[in-house]
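# Just need the structure, nothing else, for what follows:
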Amino acid sequence: METSKAKEYRNKLYTELAKIGKCLSSARRLELLELLIQCEKTVEKLATETQMTIANTSRHLQVLFKAGLVKRRKQGNFVVYSLVSPQVAELASSLKQVGVVRLEKMQADLAKKTGSLTITLKQAKQQDHALFLDVRPTDEYQAGHIEGALNIPFEQLEEHLSFLPQDREIIVYCRGKLCTYADLATGLLHAKGYEAYSLNYSYYDWVTEKSKLKWLR
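The predicted structure is shown next:
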C-alpha cells in the first residue's frame, strides 16, 4: 500500500509536470522554443522573428524560464535566452511528432499552393551532388548547419538568385515541419527555373536522426 510520503512525492511530481504542460499550451511559447532550438537569441531578436512586442515576448520567456525550460544570461545591455538542456529540444521535437499527421496535411496543402516539390530526409541524405540551401537567419546557420550548405536567408533569396547554380538540384531547408520558408523558397526557385526540392526537416532533425539524444552545441 502506498505510504503518505510516497503519495506526497508522486503528487508533487505530477504537479511539476503539469506546470510544464501548461507552459507548453501556448502557440507563441512553442514558437519561441523552436527558435531557441536553432541557437541562443536575445529578447529583441526573438521579438522580431515572432513579430511580437518585446514586452509580450519577455512575458512568454518568463513563463518558460519559471517552468525550467530556458535559461538566460546578460550580454551587455541585452538578455540572451537558450534552452536549459538537450531534453527540452527533444520535448519540442516530440510534440511535433505527435502532431505529424496533421502537420503533413497542412504542409501538403502549402506545397500545392506554392508549387514546391518535397524530398524526404532519407532521400536528401542519399544525394551526392545536390546543393543544400539553408534559408534560416545567419545566426542560426552559424550555430550549426548541414555540411557544405549555402546560407541565403529567405528574405534575401530573390535578390541573390545569381549565387545559385542552374545545373544542380537544390535542396532547401529551414527550421523543420513548423516552418513555411522551405516550401515558399522552393516554390520561388521552381518558378525561376531551378530544380529545387523542399526538405521539411531541420538541422536538428538531420544530426539527431541516428542519435536522438545528441545536443547540438
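# okay, CA-based contacts and neighbour counts for the rest of this
Fine.
# The residue nearest the centre of the chain: what secondary structure?
When C-alpha atoms, centre = their mean is applied to the chain, the residue found nearest the centroid is Arg175 (3.7 Å). Assigned by DSSP: H, G, I helix; E, B strand; the rest coil, the conformation of Arg175 is coil.
# what's the burial count for the nearest residue to it once chain neighbours are set aside?
Once flanking residues are discounted, Arg175 sits nearest to Ser202: 4.6 Å by C-alpha to C-alpha, 6 or more residues apart in numbering. By the criterion of other C-alpha atoms under 10 Å, Ser202 has 24 neighbours.
# isn't the residue nearest to the centre of the chain right up against Arg136?
Yes: counting by C-alpha atoms under 8 Å, Arg175 does reach Arg136; the two are 7.1 Å apart.
# I'd like the structure of this one too, to check against the first:
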Amino acid sequence: MKTEVKRTFKNRLYEQFARLGKALSNGHRIELLEVLAQGEHSVETLAQETGLPVANASQHLQVLRAAQLVEVRREGVYIYYRLADERVFRLWQTMREVGEAHLAEIDRLVQTYLQDRRHLEPISAVELLARLAKDEVILLDVRPAPEYAAGHLPEAHSIPLAELETRLGELSPTKEIVAYCRGPYCVFADEAVALLRANGYQARRLEEGLPDWRALGFPIERRIGGDNENH
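Presented below is the predicted three-dimensional model:
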C-alpha cells in the first residue's frame, strides 16, 4: 500500500472511531445510555428520568443513534429507544472504570455527594449470588416497575423507591434485605437502605446495578405476561 493511500485509510478509519467519542462527549448522553442499559424506554420516560425537556432528550438520542449506539422502534405516535447491543453498555462501563482510576474529580464528587454510602455496608455481586443460593436474603429491586419487567435479578421483589414506605409491611422484619438499582452512581438503593434501617430492618445495598450483574454473566429474569422468564 502506497504511503499516501495508507495515510488516507488511517485518517478515514480513525475518524469513524472518533464518531463514538463525539457522541459520548456529553454528560446527558452518557446518562441516557445508563438508563437505556436497564431496558427499552420511550423518549418521554427518558426525559423524565434524566431531568431533560423532551425536545432536548430527543436531540441527544438522535446523536447517539447517528453513532449507531442506540436503536429506535416506533409504536403509533410513540418512539422507543434501546441500546444497540450489550457492547454499548460495556463501552460506558469501561469509560466509568478508567475515569474512576484516573480522574480524581470523580472520587471527590462521589465522596462529596455520596458520603453517607460508606455506612450502608455494600455487598458485591459475587457475595450476593452465594447468599441467594442459600436463601439468606430478600432481594429488593427499587427501580421503576417497567425496568423491573424488562429485566431483573433472580428472585428479586419489585418495590419502586417511591412506593417503599407504604409497602414496608410486605417485607420480613427478621431477614436481611439487599436493595439494588441501576448502577454504582444510582442512589435509589442508598435511599431505600436508609429508609429500611430507619424502620428497623436489616438492609444493605448491592455495589453493582443490573447491567453490571448481567455483564458478569450472572442470570437475570424478565417479566413475560405476568410470569418470570429466566435468561
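# thinking again about what came up before, aligned counterpart of the residue nearest to the centre of structure 1 in structure 2, please.
Aligning on TM-score structural alignment places Arg175 of structure 1 opposite Arg182 in structure 2.
# Distance-wise, check that match relative to Gly209 of structure 2.
Using C-alpha to C-alpha, to the nearest Å, we find Arg182 of structure 2 at a distance of 5 Å from Gly209 of structure 2.
# circling back: now check the residue nearest to Arg175 of structure 1 against structure 2: what is it aligned to?
Aligned by TM-score structural alignment, Ser202 of structure 1 pairs with Gly209 of structure 2.
# can you tell me which residues contact that match?
Gly209 of structure 2 is in contact with Tyr180, Cys181, Arg182, Gly183, Pro184, counting by C-alpha atoms under 8 Å, 6 or more residues apart in numbering.
# show me the contacts for the last one.
Under the criterion of C-alpha under 8 Å, 6+ apart, the neighbours of Pro184 of structure 2 are Glu207, Glu208, Gly209.
# out of those, which ones does structure 1 keep as well?
When you map the contacts of Pro184 of structure 2 onto structure 1 and apply both residues aligned by TM-score structural alignment, their matches' C-alpha atoms under 8 Å, the shared contacts are Glu207, Glu208, Gly209.
# Now tabulate those in a markdown table and tack on distance to Glu221 of structure 2 and secondary structure.
Output for these, formatted as a markdown table (distance: C-alpha to C-alpha, whole Å; DSSP: H, G, I helix; E, B strand; the rest coil):
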| residue | distance to Glu221 of structure 2 | secondary structure |
| --- | --- | --- |
| Glu207 | 19 | coil |
| Glu208 | 17 | coil |
| Gly209 | 14 | coil |
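# Onto which residues of structure 1 does stretch 151-162 of structure 2 map?
Against structure 1, the aligned range for stretch 151-162 of structure 2 is residues 144-155 (TM-score structural alignment).
# Between the two ends of the matching stretch, how far is it?
Distance between the boundary residues of stretch 144-155 of structure 1 (C-alpha to C-alpha) amounts to 20 Å.
# what's the distance between Leu161 of structure 2 and Asp190 of structure 2?
In this view, Leu161 of structure 2 and Asp190 of structure 2 are 10 Å apart by C-alpha to C-alpha.
# Those two: which has the busier surroundings?
Shown here are Leu161 of structure 2 and Asp190; by other C-alpha under 10 Å, Asp190 has more neighbours (24 against 21).
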